[in-house]
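1. Below: sequence and its predicted model.
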Amino acid sequence: MLLGEPSGDTVEVAVAFVKECGATLLEVSPRVFDIFRGILQEGDLEYTSKCLVESLVSINFENHKAIRPELDLLDEKVTHIISLFDEIDPETSLDVFKPDPEFHQNERKYEQLKRKILGEEEDHTETDLVSLRRKIYQTITSSLNYEDAGHKLLQLLRIKPGQEMELCVMILECCTEEITYRSFYGHLAHRFCLKSKAYIECFKNLFVQQYVTLHRLETNKLRIVAMFFAHVLAADALPWEVLGNIRLTEEDTTTFSRIFVKILFQELSEKLGVGLDEKLQDPAMEETFEPIFPKDHPKNMRFSMKFFTFIGLGGITGKLRQLLQALY
C-alpha cells in the first residue's frame, strides 16, 4: 500500500495493520519501519496521517507481543511464507457454497475442540440439562400421539445441535417408565431418525450404552428396551450394523444380555417374519453379523446355534450349521 504514492487512506490502513503485527514485523522485516520514517521525512502527508505515523513510530513493540502469552497454546509453530510473485491457486471452488452433509457432527467436534483448547465451560450446565429433560418429558407425556409429540418437540422445543442425545435418552427413558411397551415410542424414534442422521447416530450410541449396562435394568425395563430397539430396527430406522456389538458366546454374554437378545430377535421375527432370515443371510451383512453367528471356534458356533434353537429361531442358523458340519 505504501510502495506507490501514499494517501491518507492507505496510510491509515497500513498503520492499523502494523499496530497489530508490529512485534512480528520487527523480527522478520524491520525495514518496514524505515518506509514509515521515510514518509515522515518527505513531509507530503496530511496532518492527520502524519500524526498516525508519528504515533506508530513512537510505539515500543517489545511491550506489544504479537501473541498474548495466554493464547500462545501451540507447541509446534510452522511459518508459511508466501511471495507476492509466486503462483498461488486461488481455490475458486471455495467461493461456491456446498452444504456439509455432516454439519451437526462437525459442529459438535468443533465445539469440543474449542472447549479443550480455550478451556471454556460446557455450553449447557446441569441446570439447563435438567430443564431441557423436564420439557421433553412433559411434551412427550402430554401428546395425543407420536405425530403430535414429534411436531411439538421439533417446532416448540427447537432442539439445538448437540442436544439430540438428550432427546433420544428421554424418549427411551419415558418408554421404560411404562408398564408395558408402547409402540408410540418406537414410532417417535423412527420419526426423528428420518429427520436427521444426527438422531440415527445418537440411537446407535444409545443401543451400545444400553447393551453394556443391561445388568442395571429391572427385568421389565430390560424387556421394554429390547422391544423398543426391535421396533426401530424392523422399521429400518436404525442401521442393522448396531447388532455387530452383540457377541453371542458363552463367555461374552450374561443372563441379562441373553434375555435381551432373546426378546430382541423374537420381536424382530414377529415383525418381519421370513424377512428376518433374509436380512441375516444378506451376503453384504455377513461380516457385520459374525459376532452373533461366530465362526472362530466350534464351541462358539454350537452356543449360538443352541441359543437360537432354544428361543424358537433355530432356522436362522442354517448357514452356521452347514459350516459346522463341514468341519467334521
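-> Received the coordinates, thanks. Numbering: from 1, shown residues only.

2. CA atoms for contacts and neighbours, from now on please.
-> Will do.

3. Spell out which residues sit in contact with the spatially most central residue of the chain, please.
-> Averaging the C-alpha coordinates of the chain gives a centre point, and the residue nearest to it by C-alpha atoms, centre = their mean is Gln105 (3.5 Å). With contact taken as C-alpha atoms under 8 Å, 6 or more residues apart in numbering, Gln105 is in contact with Ala198.

4. contacts for stretch 299-315?
-> By C-alpha under 8 Å, 6+ apart, the list of residues contacting stretch 299-315 from outside reads 248-250, 262, 266, 277, 292-295, 316-317, 320-321, 324.

5. now the end-to-end length of stretch 23-39.
-> Taking C-alpha to C-alpha, to the nearest Å, the span from the opening residue of stretch 23-39 to its closing residue is 20 Å.

6. ok, back up a step: ok, so of the contacts of stretch 299-315, who is nearest Leu153?
-> Proximity of the contacts of stretch 299-315 to Leu153, judged by C-alpha to C-alpha, is greatest for Gln266, which lies at 31.5 Å.

7. Give me the neighbour count for that closest one.
-> By other C-alpha atoms under 10 Å, the residues close to Gln266 number 20.

8. Distance of it relative to Asp34?
-> Relative to Asp34, Gln266 is positioned 83 Å away (criterion: C-alpha to C-alpha).

9. and what of Gln41?
-> Relative to Asp34, and taking C-alpha to C-alpha, Gln41 is found at 10 Å.

10. likewise Arg302?
-> Using C-alpha to C-alpha, Arg302 is found at 85 Å from Asp34.

11. Which one of these two is surrounded by more residues?
-> Here Arg302 and Asp34 are compared on neighbour count by other C-alpha under 10 Å; more neighbours surround Arg302, at 18 against 11.

12. okay, pairing it with this:
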Amino acid sequence: MAREKELTERFKKRREAQPPRTEAEKQAAAKKEYDELLNARSGGRYVPPARLKELQKEIGSDKSSKEYQRMAWEALKKSVNGLVNKINTSNIKHIVPELFAENLVRGKGLFARSVMRASAASTPFIPIYACLVAIVNTKLPQVGELLLHRLVSQFKKAFKRNDKAVCLSSTAFIAHLCNFNVVSELLPAQCLLLLLNKPTDDSVEIAVGLMKEVGAHLEEANKPIATAVYDQFRNLLHEADLDKRQQYSIEVLFQIRKDQYKDNPAVPESLDILPEEDLIEHRVGLEDDLNTQDTANIFRYDPEYELNEEAYAKLKAQILGEADASDDDAEYESGSSEDSEEAVKEREMEIKDQTNQDLVNLRRTIYLTIMSSSTFDEATHKLLKINLPPEKESELVSMLVEVCCQEKTYSKFHGLIGERLAKLNRLWTELFEQAFAENYETIHRRETAQLRNNAKFWGHMLSTDAISWKILQVVSLSEDDTTSSSRIFLKILVQDMTEQLGMTEVQKRFKDDLMRSHFEGLFPTDTPRNTRFAINYFTSIGMGALTEDMREHLKSAPPPAAVMPAALARHDRVQGPVPALLIGVSVTEAFLQLNADDRARPAGCARSQEETRARVDTADHTPDQSHRPGRVEEGGSVPLPQEVRMVEGDRTLRLDILLGPDLHQDVSDNAVLRTRLVAEAHRQDQLVDNAVLRLRLWLQGQTARLDAK
C-alpha cells in the first residue's frame, strides 16, 4: 500500500511539473496514436469504442490531413458494405438513394468488391445485386464497367485454376448483368464457347447453369447464338462421354427451353423497375484488355479531396433530384420603367430561322447516330437521348425509314430499331402508323431497290406487332387505285410477312372478325371487277391461299341484271332475259340489231349497202353515256361485255359463228364495217371460246323462237 501511494505521488508531481499541452499538440498526439492503430497488424491491441471516438474527435475536421481522409475512407467502406449486405427485393428502392449518398466515384473499388463478395456468398440474391449494379450503371457507367472487368478477370483466373465454385458465381452474375442489359450478349456467348470447347463434367455443369439464367434473354436478343449453343448441347448429349448427372442436367435444360423459360425469366417481375431507354450496355469480351484497377480498393491520399467531394455533391444532387444549394433569385432585377423602348423591343423580338437549318441539322444528327451504332440497342439508346424539338418526333421516324430505303440491300438492323421504338412508347407507335400511310401515298416516287427495302421494313414492323394491322386500311387493291410501284410494294410486303409468320398465321390474321373491316380495300368485294383483279393479283404473287373468301363471294354473288337490246325490244321478237354475255362492244351489238331487222324483213327484201353503212355508223357513233349498263335510251344500243372478244386467227370462222352466214355477207360487202371488225379483233385479244359458244347457242335459241312464231 505504501508503495502504491509513493508511485501515485511521484506521477502526480511529474504531471504538475510538465507544462500543459496546447490544442495543436493534443491533435498531433491523437493523429499519431490513430495512425499507429490503423497501421497495426491484425490481432493488435484493442481500443474501446469510446476511446476511438475521442481520438477521432481530437483529430478534428482538417480535411486536407491524411488522417481525416483515412478516417472518411474507413467510414465509406463500412457504409457501402452495410448497404450492400442488407439489400433485398423489398427495400432496394430505399437502399439505392442511401448508396448514391455515399461517394461511389471515390469508392467504386469498394462497391465492386463488396458486390462480388456478397454474390459469391449468396447466389440466390445475384439477380438483386445485378439489378443494383444496373441502377448504379445508369448514372455512373464507370462503376458498372469496373465491375464487369473484375468479373471477367475473376472468371478467367478461376477457369484456369479449375475453381468450380468461383466459376459458377461469376458466370451467374455475368448472366444476370446481361439480362439487365449491362453487358451485351456476346460475353456470355464467349463464356459458353470456352466452356463447351473441351467439355468436362464440371465445364458442362457450369455451362448449363449459365444457359438457364441467360437463355431467355439470348432467345429474344440473338436467337442464332442460342440455337448454336443448344446444337452444341445436343451433340454433347449424343456423342460425348458424360456423367449421367450431366446428361440429365442437359435434358432438364432442353425441357426448360421447351417450357419457354417459365420458371427462369430473364428479369423477375419484382425487379423490372428500370426503363429500357435508361440502360447503358457495355461491350466487354474475354479477349479484351481488362483494367481491374486493383488500387481502387485501398486508401490513397488525395491532395484535392475537398474539390472532388464538392464535385460529387453536385453529381449527387443531380442524381437524386435535390435542389441546388445556390439560390439564383437574387440576380439582376430592374424595373421596366428604367428600360428604354429599344431595349424592350430587342428582348421581345424572336428570331425565327426560315432556312430550316435546324431541321437539316436534326436530320444529320439522326442519320449519323444510326450509322455510327454497331447494334440496334445502342442505336435506340442514342436516338432516345437526342433532344428532339416539340412536334418534331416524326422526323426521327421518317429519317429511319429513309436511311433503310437508301441501303443497297435490306438490313434487319433498321427494322429492329423501329420495333424497339414502337414498343417503348405509344407515341412512337402512332408516328410509325402515320408514316406508313404517308409512305404508301408517295410510294410511286421510289425506285425498285427502295421499294424492296421499304416493304421489308414495314413487313418486319407488322410481323412483330410493333404497329397495328389496321394501317392496311389505306390500301385499295384495284386496277384504278394502284400503280406498278404500289403493286410491287404490296407483293414484297405480303411475302415478307408470310416468310416471318407463315401462311397459316397470315390467313388467321386476315380472317379475324375484329379486323376484317380494315382489310376491305385489300380484299375488295364491292364489284366483281375489283374482286377478280385482287384474286388474279394474289394468285400471281403466290398468295392464292388468301383469296379463298373472295372466290367464294364471287361464286355466290348473283348475276348482273340483263338489259334487252333496244331494237329487239321495239320489235318484241325476243323472249326471256338477254344473257349477261351481251353487255360489251357497241359494234357487235349493232350486228345483232342488223340481224334482228333482217329476220323481220319479208322474204326477198334485202338491205342495201347504203342502209347497212348508215345503221353501222349510227351504232358506232353512239355517245358514250348511252353505253352505261342498265341505261337504255330510245334508239340507243347496249354494249356487249368485255368477255366477248375476237381473236386474230381465223376471223372468217369466228364471224360466221358470231353473226351467222346471212349477216356475214353484209359484212363482206361493207368495207367500213369489215375494217372496224378487224380493228376490234386486233384490239381485243383475250376471247374465251366458251363465251363465243354461249353467244352462238343464245342466237340459235332466239332464231328458233322467231321461226316458231
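-> Great, that's in hand. Note that the coordinates shown come from a computational prediction; the quantities given were computed from them, not determined experimentally.

13. quick one: TM-score?
-> Structural agreement between the two chains, given as a TM-score (TM-score structural alignment, normalised by the length of the first structure), stands at 0.61; 208 aligned residues with a C-alpha RMSD of 1.7 Å.

14. Could you pull out the helices in the first structure for me?
-> In order along the chain, the first structure carries the following helices (DSSP state H): 8-28, 31-42, 47-57, 103-118, 126-141, 146-152, 164-176, 183-195, 197-212, 219-234, 255-272, 274-280, 298-310, 318-326.

15. Deepest-packed of the ones you listed, please.
-> When those are scored by mean count of other C-alpha atoms under 10 Å, the highest mean neighbour count falls to helix 219-234 (a mean of 22).

16. Stretch 13-22 of the first structure maps to which residues in the second structure?
-> Taking TM-score structural alignment as the measure, the second structure aligns no residues with stretch 13-22 of the first structure.

17. next one: that stretch to chain centre, how far?
-> Taking C-alpha atoms, centre = their mean, to the nearest Å, the mean C-alpha location of stretch 13-22 of the first structure is offset from the chain mean by 40 Å.

18. Stretch 194-212 of the second structure too?
-> Taking mean C-alpha positions (C-alpha atoms, centre = their mean), stretch 194-212 of the second structure and its chain are 33 Å apart.

19. again, but for stretch 299-317 of the first structure
-> Taking C-alpha atoms, centre = their mean, the mean C-alpha location of stretch 299-317 of the first structure is offset from the chain mean by 36 Å.

20. Please check which part of the second structure that stretch corresponds to in the alignment.
-> Here stretch 299-317 of the first structure aligns to the second structure at residues 529-547, judged by TM-score structural alignment.

21. for stretch 186-203 of the first structure, same thing?
-> Alignment of stretch 186-203 of the first structure against the second structure: residues 415-432, by TM-score structural alignment.

22. same check, this time on stretch 57-73 of the first structure
-> Using TM-score structural alignment, none of the residues of the second structure align to stretch 57-73 of the first structure.

23. Ok, stretch 231-243 of the first structure next?
-> In the comparison with the second structure, stretch 231-243 of the first structure aligns to the range 460-472 (TM-score structural alignment).

24. can you check stretch 105-113 of the first structure too?
-> Aligned using TM-score structural alignment, stretch 105-113 of the first structure spans no residues in the second structure.

25. Just give the number of residues close to the alignment partner in the second structure of Gly162 of the first structure.
-> In the superposition onto the second structure, Gly162 of the first structure corresponds to Glu391 when matched by TM-score structural alignment. For Glu391 of the second structure, the tally of surrounding residues (other C-alpha under 10 Å) stands at 7.

26. Please report the distance of Glu391 of the second structure from Glu67 of the second structure.
-> Counting by C-alpha to C-alpha, the separation of Glu391 of the second structure from Glu67 of the second structure is 57 Å.

27. go on, Leu431 of the second structure?
-> Relative to Glu67 of the second structure, Leu431 of the second structure is positioned 60 Å away (C-alpha to C-alpha).

28. Please apply the same query to Lys423 of the second structure.
-> In this structure, Lys423 of the second structure lies at 54 Å from Glu67 of the second structure, with C-alpha to C-alpha as the measure.

29. try Glu611 of the second structure
-> When C-alpha to C-alpha is the yardstick, Glu611 of the second structure and Glu67 of the second structure sit 128 Å from each other.

30. between the two, who's got more neighbours?
-> A count of neighbours by other C-alpha under 10 Å puts Glu67 above the other of Glu611 of the second structure and Glu67, at 22 against 10.

31. Return the distance of that one relative to Glu74 of the second structure.
-> For Glu67 of the second structure, the distance to Glu74 of the second structure under the criterion C-alpha to C-alpha works out to 11 Å.

32. With Gln354 of the second structure instead?
-> Here the distance between Gln354 of the second structure and Glu74 of the second structure works out to 61 Å (C-alpha to C-alpha).

33. Looking at those two, which has the bigger crowd around it?
-> Shown here are Gln354 of the second structure and Glu74; by other C-alpha under 10 Å, Glu74 has more neighbours (13 against 7).

34. what helix or strand is the more buried one on?
-> Secondary structure assignment for Glu74 of the second structure, by DSSP states H and E: helix 66-85.

35. in the first structure, what residues pair with that helix?
-> Taking TM-score structural alignment as the measure, the first structure aligns no residues with helix 66-85 of the second structure.

36. Could you name the helices and strands sitting against that helix?
-> Identification of packing neighbours for helix 66-85 of the second structure by 3 or more C-alpha pairs under 8 Å, 6 or more residues apart in numbering; DSSP states H and E yields helix 23-39, helix 49-59, helix 92-101, helix 108-121.

37. now, of the ones you listed, which is deepest in the fold?
-> Across those, the average number of neighbours (mean count of other C-alpha under 10 Å) peaks for helix 108-121, which reaches a mean of 20.

38. Now do it: which elements does it pack against?
-> Counting contacts by 3+ C-alpha pairs under 8 Å, 6+ apart, helix 108-121 of the second structure packs against helix 66-85, helix 126-139, helix 141-161, helix 164-179.

39. could I get those as a markdown table with distance to Ala455 of the second structure?
-> As requested, those are exported to a markdown table (distance: least, C-alpha to C-alpha, whole Å):
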| stretch | distance to Ala455 of the second structure |
| --- | --- |
| helix 66-85 | 51 |
| helix 126-139 | 36 |
| helix 141-161 | 39 |
| helix 164-179 | 32 |
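
40. which one of those helices is the most hemmed in?
-> Between these, helix 164-179 has the highest mean count of neighbours, a mean of 24, where neighbours are mean count of other C-alpha under 10 Å.

41. Could you name the helices and strands sitting against that one?
-> Helix 164-179 of the second structure is packed against helix 108-121, helix 126-139, helix 141-161, helix 186-197, helix 201-221, with contacts defined by 3+ C-alpha pairs under 8 Å, 6+ apart.
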